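Asks: Take this sequence and fold it.
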Amino acid sequence: MEELTIKNLEACFKNAKVLKQNFVAVRIEMEGFPKAEIIVNPIENADSKLAYYQKTYNENLNHKYAKGIKIVGFTFGEDMKEIQEDLAY
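Replies: Presented below is the predicted three-dimensional model:
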């Protein structure tokens, strides 16, 4: 997995499009929740979703407006199995 920075998240989304992958995904930890959630988006939503992450998360992928929320992983894949292999635990 890449270093957890907004620049590497941007690169992940770009590479997913260049490589014609079907999905992009992030794993997010939130205070008060025992397990992280995995958010999977179809590649067609990648540009809008990335714009949201750029606006909402700082350089170290901490949520700018809600303390205790952080992106702790990201990946892309052709299918859900690839996403699960990269982000599930």
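
Asks: going forward, measure contacts between C-alpha atoms and count neighbours the same way
Replies: Will do.

Asks: Tell me who's in contact with the residue nearest the centre of the chain.
Replies: Residue closest to the average C-alpha location in the chain (Cα atoms, centre = their mean): Val26, at 2.5 Å. By Cα atoms under 8 Å, 6 or more residues apart in numbering, the contact set of Val26 is 38-40, 71-75, 87.

Asks: quick one more, to check against the first:
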Amino acid sequence: MTLSTLQNLQDCYEAALKNNASYIGIAVRIPNIDGAEVIINKTSNFEEKMNYYQKAYDENLKLKSNPDIQIVAFASGNSFDDIEKHLKLILQ
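Replies: The predicted structure follows:
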């Protein structure tokens, strides 16, 4: 996904479940950190993690408690390599 909104993130999770993806990777920009931090969520955690993101992040995927922290990209895949390839394309 290239458009970082809460709805797009939710759509990514739903598509990942529908397509039996094994993982979703979330790229997060954090102040004073070079590049983005990548968080990998496995299928069994999709629902719980999406509930967390809906509560903790606003519509533009900025952390409500610290808007300097933002989800900037996300992608699903069946391996960590898949996630890395997709996120590298998005973050270029």
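
Asks: about what we covered before: can you list which of the contacts of Val26 of structure 1 are found in strands?
Replies: 38-40, 71-75 (DSSP state E).

Asks: tell me which residues in stretch 55-72 of structure 2 are buried?
Replies: Neighbour-count burial for stretch 55-72 of structure 2, counted by 16 or more other Cα atoms under 10 Å, picks out 57-58, 60-63, 69-72.

Asks: Identify the spatial nearest neighbour of Leu9 of structure 2, chain neighbours not counted.
Replies: The shortest distance from Leu9 of structure 2 to any non-neighbouring residue, by Cα to Cα, 6 or more residues apart in numbering, is to Phe74 (7.1 Å).

Asks: quick one: the counterpart of that neighbour in structure 1 and Ile83 of structure 1, what's the gap?
Replies: Using TM-score structural alignment, the partner of Phe74 of structure 2 in structure 1 is Phe74. Distance, Phe74 of structure 1 to Ile83 of structure 1, by Cα to Cα, to the nearest Å: 9 Å.

Asks: And Gly73 of structure 1, by the same measure?
Replies: 11 Å.
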